[in-house]
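Q: Fold the following and give me the result.
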Amino acid sequence: MKKKILPYLLLTPMILIMGVLVFYPIIATFSYSLKKWKLTAPGDIHFVGLKNYLDIFQSDSFWYSLQNTLFILIVVVVLTTIIGYLTAMFLNIKTKWSGVLLALAVLPWALPPFVNGILWKFVFFSGYGFLNKLLIGFGIISKPIEFLSSRWTLLFVVSIVVVWRSIPFMALVCLAGRQSIPEELYEAAKMDGGTMTIISRYITMPLMRPFLAVGITSASVTAINVFDEIVALSGYSDLGKNILMESYLTTFTFLNFGKGSAMTYIVMFFALILGVFYLRSLNREVEY
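A: Just a heads-up that it's a prediction; the model follows:
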């Protein structure tokens, strides 16, 4: 009997922590999202059902933010996957500098997101930015480019910063996947006359798919939840806002806790979908 109760007793502290820090906020936020709750009118708090959600989906501001989010998502996933995979293949080469190169590759991941944004702002700044100075110095342009003043160029710069932060995790996952593939498969393929292209297409890529899926899912969640980089590059302006910033502005700038909570749940829903794919990727077995 004691053996049956002991595991539950050991799990009790973690269950309590999860209940207070995770489950209670989720339930409370959902209840807020079903109410009209503005701090500018504290005496007028009442239940409105799904009205906050309907108002969000009918708002032009939401669709503008969603377009920005999808743009960042697509650019981040594509570039992170390609560059991260190539970086992993490069790090897989055995040299005496492998440890140093691996440490350098992880560095962008170790820096806080806001710091990454500030560093890249000096690169893309219109006046004294490094990139403009470089382009002018080589005679490619005659006057500075306003990278952070246009919607799409700003979103592309935000995507580059997120890619810079996401590549290390993708590279590490792909490197682990590549090193888990038995070398006997490559030796057998080479003995059968397989070229590097054929080996990569029929051995490396199929066996790397579960690891790529993990990296892509992680990059997707990061792209949807990007916030610090946008603030560092453009502040709290409407130009480059995504759905997470839309939620923040609605809640803490316009003090509409009901609508802001509904927006938070929409962001959570997108992240939940990607999280399901992430867990499925982790549980997927690789057969050699």
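
Q: Please make it C-alpha for all contacts and neighbour counts, starting now.
A: Noted.

Q: Now do residue 24 against residue 17, distance only.
A: Distance, residue 24 to residue 17, by Cα to Cα, to the nearest Å: 10 Å.

Q: Kindly report the same for residue 271.
A: From residue 271 across to residue 17, the span is 22 Å (Cα to Cα).

Q: just residue 199 next, same as before
A: Plainly put, residue 199 is 49 Å away from residue 17 if you go by Cα to Cα.

Q: repeat for residue 265
A: Residue 265 is 21 Å from residue 17, by Cα to Cα.

Q: what about these two, which has more around it?
A: In terms of neighbours (other Cα atoms under 10 Å), residue 265 is the more surrounded of residue 265 and residue 17; the figures are 19 against 11.

Q: Give the closest residue to the more buried one in space, chain neighbours not counted.
A: Excluding the flanking residues, the one nearest residue 265 by Cα to Cα, 6 or more residues apart in numbering is residue 30, at 7.2 Å.

Q: ranges for the helices of the stretch 151-288 of the chain?
A: 151-180, 183-191, 196-199, 205-224, 228-234, 243-248, 257-283 (DSSP state H, counting those that start in this stretch).

Q: Would you do the same for the sequence below? I want to compare the two.
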Amino acid sequence: MHILYIDESGDTGQLPAQPGANDQPVFVIGALIVDAAKIGDLTRDFIDLKTRFYPGLVGECNKHLDRILPEIKGADLRRNALRGRHNVRRHAVGFLSKLLLILQAHDVRLLSRVWVKPLGQRFDGRAVYTSSIQWLYSSFENFLHDQDSLGFCIADSRDPLNNAIVAHSVFTQKFQSSSAAYGRTLELPTFAHSENHAGIQLCDIVCSALLYPIAAEAYCSGHVGNIHVQPGAAALRRRFGEELQNLQFRYREPLGKWNGGIVVSDPIGLRNAAGMFALD
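A: So this is what the prediction gives:
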């Protein structure tokens, strides 16, 4: 049995032709595939990492396992890694480095859709989100087939209406009589609050502290000049690009095309995901 944990970074709003100071130029939705037998050890290692790097955050927790509750948000790590003072940056990067080592040690695999927003054009956030979830489910299904396993999906909760719309988009594909999909994924996505799910917290950090800033810098430099496009993210790409690349689960489709892993949709520069991993 494997679990697919899903979270996102950025918003699904349209990007103006002249982006403002806080307009978000990319939307990232990512997922971590975790062997269910390793969730306990992964959770304990993550709690230990939180305790080591952020003792003040977990200091008021009376019991060790209660330290899962206070979250280290990926957006805060992103700010510290890119705009903090030297020691703050070094601390954040050190935490991210250890976190990726934990993911590697537990054979966690990464899937992500990165959407670069066009300038001043329609960006259908609902369609983007639902199609991304369907793509994650399809990629997860291929992973489960490769592993001869069954799966279950837990996604970070948004709001009841959006949760229902996304779940129904999977429902119609899974149970349509003509060509039912996702046979190895046992149910529709379950939407949960992240406080008690190490998998969701880890996914948030990967999406918000790594994938989002790297994508914004790699694909939006030159046409978006605001707080979300930070030149310092190039250092994150140099430091972590190879590790992110190695975490991917990719597979060949019947006609030989590669799919899965990190997929970038870039209507402006028409660049592929290679920009996430290495400097040009």
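
Q: tm score of chain vs chain?
A: Overlay of the two chains. TM-score (TM-score structural alignment, normalised by the length of structure 2): 0.23; 96 aligned residues with a Cα RMSD of 5.4 Å.

Q: quick one: contacts for the residue nearest to residue 265 of structure 1?
A: Listed by Cα atoms under 8 Å, 6 or more residues apart in numbering, the contact partners of residue 30 of structure 1 are 261, 262, 265.

Q: With distance to residue 209 of structure 1 added, can I get those in a markdown table?
A: Output for the contacts of residue 30 of structure 1, formatted as a markdown table (distance: Cα to Cα, whole Å):
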| residue | distance to residue 209 of structure 1 |
| --- | --- |
| 261 | 36 |
| 262 | 35 |
| 265 | 31 |
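
Q: Can you name the element that comes right after the top strand by length along structure 2?
A: As assigned by DSSP state E, the longest strand anywhere in structure 2 is strand 26-35. Next along the chain after strand 26-35 of structure 2, taking DSSP states H and E as the criterion, comes helix 39-53.

Q: after that next one, next one along is what?
A: Following helix 39-53 of structure 2 in sequence order, the next helix or strand is helix 55-58 (DSSP H and E).

Q: So which bits of that following helix are buried?
A: Buried residues in helix 55-58 of structure 2, counting neighbours by 16 or more other Cα atoms under 10 Å, are found at residue 58.

Q: Ok, stretch 136-151 of structure 2 next?
A: For stretch 136-151 of structure 2, the neighbour count (16+ other Cα under 10 Å) marks 136, 137, 138, 139, 140, 141, 142, 143, 144, 150, 151 as buried.

Q: same question, stretch 60-77 of structure 1
A: Buried residues in stretch 60-77 of structure 1, counted by 16+ other Cα under 10 Å: 61-62, 64-66, 68-73, 75-77.

Q: Same list, those residues, but as TSV with distance to residue 209 of structure 1 and secondary structure please.
A: Formatted as TSV, these follow (distance: Cα to Cα, whole Å; DSSP: H, G, I helix; E, B strand; the rest coil):
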residue	distance to residue 209 of structure 1	secondary structure
61	37	helix
62	34	helix
64	33	helix
65	31	helix
66	28	helix
68	28	helix
69	25	helix
70	23	helix
71	24	helix
72	23	helix
73	20	helix
75	20	helix
76	18	helix
77	15	helix
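
Q: In JSON lines: the residues you listed, plus distance to residue 107 of structure 1.
A: Shown next, in JSON lines, are the buried residues of stretch 60-77 of structure 1 (distance: Cα to Cα, whole Å):
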{"residue": "61", "distance to residue 107 of structure 1": "36"}
{"residue": "62", "distance to residue 107 of structure 1": "35"}
{"residue": "64", "distance to residue 107 of structure 1": "33"}
{"residue": "65", "distance to residue 107 of structure 1": "30"}
{"residue": "66", "distance to residue 107 of structure 1": "30"}
{"residue": "68", "distance to residue 107 of structure 1": "27"}
{"residue": "69", "distance to residue 107 of structure 1": "26"}
{"residue": "70", "distance to residue 107 of structure 1": "27"}
{"residue": "71", "distance to residue 107 of structure 1": "26"}
{"residue": "72", "distance to residue 107 of structure 1": "22"}
{"residue": "73", "distance to residue 107 of structure 1": "22"}
{"residue": "75", "distance to residue 107 of structure 1": "21"}
{"residue": "76", "distance to residue 107 of structure 1": "18"}
{"residue": "77", "distance to residue 107 of structure 1": "20"}
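
Q: Which of the residues you listed sits closest to residue 136 of structure 1?
A: Nearest to residue 136 of structure 1 among the buried residues of stretch 60-77 of structure 1 is residue 75, at 26.7 Å by Cα to Cα.

Q: No further questions, thank you.
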